[in-house]
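A.B. asks: Quick one: sequence and predicted model below, then my questions.
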Amino acid sequence: MEDLIKKTLGTATLKKTGVGGGGCINEGEAYFTDTGTIFVKRNAKKKAKLLFDGEFASLKALLATRTVRAPEPITVLDNPAGGALLVMEYLDMRRVTRFSRQLAESLARLHLHNAQLGKKGRTSSVDGVDGEEDVAHVREFGFHTTTCCGYLPLDNTWNSDWA
């Protein structure tokens, strides 16, 4: 796994920081690299790539709004040991409580973002989000790729209503 990450990132250095952990679905570990610290989430299940592809796209979509800080996703890899890996920027979350108000304000801006774009008349089709382009107002509910709630894939087909 570590050789694959080093090769993919083009880094000679990949050293565990000692920061990591896990839950009932994924495990993760922070690593020092030649260009900074990354966080690698891993999941050994057969459909882990589907889960991480959805998370990758979701992080890109969040970042594209420029309303809330989220880790920059780098890549999704098939884990040679089974399952998949999600490699992303490492964010130090140890002292975030002092930023609670700022986080709440950012989340409020995120939830208002699409409505504000609609008021500005910035409309487009619903063909997905590219983090390098401006985000346009979306008139439908859905997402351009499958995401998961835990291990369960969600049907994100575009619809005119929430139901």
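C.D. replies: Ah, there it is. Quantities reported herein were computed from a predicted structural model and do not represent experimental measurements.

A.B. asks: CA only for contacts and neighbour counts going forward, please
C.D. replies: OK.

A.B. asks: Near A57, how many other residues are there?
C.D. replies: Applying other Cα atoms under 10 Å, we find 21 residues neighbouring A57.

A.B. asks: then this one, side by side with the first:
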Amino acid sequence: MLIAQLTELDPAVQNVLPIGTTLLSIKKHGLSLWASTFKVETMGPECKPANYFLKCSLGERGRLMMEGEFEGSKAIHAVSPNFCPRPVAAGKLSFEDAYFYICEFIEMTEESPPFDSWTFCSKLAHLHKNGKSPTGMYGFHVTTCNGWIPQLNTWEQSWATFFRKGFIYLLDMAYKNNYIYPRPQGMDEHLDVFLNVVIPRLLLPLETGGNSIEPSLVHGDLWFGNAATTAEGNKPMIFDGAVFYAHNEYELGNWRPPRNKFTKAHIRDYQMHFQRSPPEEEFDDRNRLYSMRFNLHAAILFPDTQKYRQ
């Protein structure tokens, strides 16, 4: 059976639903470049309708994506249960080398940013302020994925160290697999300056000289395609995260590229709820730095798109 053609619930999925759940229909729903996605309509115990969103993918890449999304969604939902669909489970399907993630189904509107920026940013700031790292460090307890890209989530005490190691990891992936080609002339010299001068210069002041920051739970891939409003109640929701504990301002790096449809107005609204980290005057430089990692993600995910490589 091909996961793109599911017509019945796999036993592994059926087993994570409430006992007595009966399938009414399963149909393709939404769009994902890295997985097959479905709306699952069921009749639950006591004859109550219950709908779910099911995502399936193949291989080790699929396992990492499904497990990471489940664990990340659990973390978000635990802090902000009205800001993320309730995760149900992740696991291996009974056929092929296939894996799944399932959560509650919430009907969304087609609206994308700019939606109610003030409410959205209020909820996001609440997540960042209250999503505390269980270790007090930066990272996450499992691998999470940005698109299909597995992130380096190894725990680190220092945000500057965590960000630098993560950037090196992505660069190695990009060049070893020719996701960025050809390798620009003089790149090694520029990278040495970037990794060993620019990153420490912009991030170490957050943690030294009397300044300090705490790890915040971030969505990690917050572009307009991973945020929406509910059809009922018009409430903001986020989903499909690449979750880990980071400097909260990292989240806003993905709002800098115009392609992602968040604007400076969204950043201003966010900062009304969560002030800039000191040194405040270097916020824009940090935002530009963080946006470079998201641009690197895009270059790896879409290697044939020249504007991302540039």
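C.D. replies: Great, that's in hand. Everything numeric here is computed off the predicted structure, so don't read it as measured data.

A.B. asks: overall similarity of the pair, as a TM-score.
C.D. replies: The TM-score (TM-score structural alignment, normalised by the length of structure 1) is 0.73; 142 aligned residues with a Cα RMSD of 2.5 Å.

A.B. asks: in the longest helix along structure 1, what's buried?
C.D. replies: When structure 1 is scanned for its longest helix (criterion: DSSP state H), the result is helix 100-119. Buried residues in helix 100-119 of structure 1, counted by 16 or more other Cα atoms under 10 Å: L103, S106, R109, L110, H113, N114.

A.B. asks: can you give me the helices in the stretch 101-250 of structure 2?
C.D. replies: 117-130, 159-176, 187-193, 199-203 (DSSP state H, counting those that start in this stretch).

A.B. asks: Can you say which of the ones you listed is nearest to P236 of structure 2?
C.D. replies: helix 117-130 (5.7 Å; Cα to Cα).

A.B. asks: Now that closest one on structure 1. Mean distance?
C.D. replies: For helix 117-130 of structure 2, the mean deviation from structure 1 after alignment is 2.0 Å (mean Cα distance after the TM-score superposition for structure 1).

A.B. asks: Thought M88 was touching F39 of structure 1, still the case?
C.D. replies: Yes: contact status for F39 of structure 1 versus M88: in contact at 5.3 Å, counting by Cα atoms under 8 Å.

A.B. asks: Pull the distance from the longest helix of structure 1 to the chain's centre.
C.D. replies: 18 Å (Cα atoms, centre = their mean, to the nearest Å).

A.B. asks: So which residue is smack in the middle of structure 1?
C.D. replies: L59 (2.8 Å; Cα atoms, centre = their mean).

A.B. asks: out of everything not next to it in sequence, what's closest to the counterpart of that one in structure 2?
C.D. replies: When structure 2 is aligned by TM-score structural alignment, L59 of structure 1 is paired with S73. In space, and not counting its chain neighbours, S73 of structure 2 is closest to P87: 6.2 Å by Cα to Cα, 6 or more residues apart in numbering.

A.B. asks: how about that neighbour, what's its match in structure 1?
C.D. replies: By TM-score structural alignment, P87 of structure 2 lines up with P73.

A.B. asks: any idea how far its match lies from S58 of structure 1?
C.D. replies: Distance, P73 of structure 1 to S58 of structure 1, by Cα to Cα, to the nearest Å: 9 Å.

A.B. asks: now M88 of structure 1
C.D. replies: 13 Å.

A.B. asks: now swap in K6 of structure 1 and tell me
C.D. replies: Taking Cα to Cα, one finds K6 of structure 1 at 24 Å from S58 of structure 1.

A.B. asks: Fine by me, we can end here.
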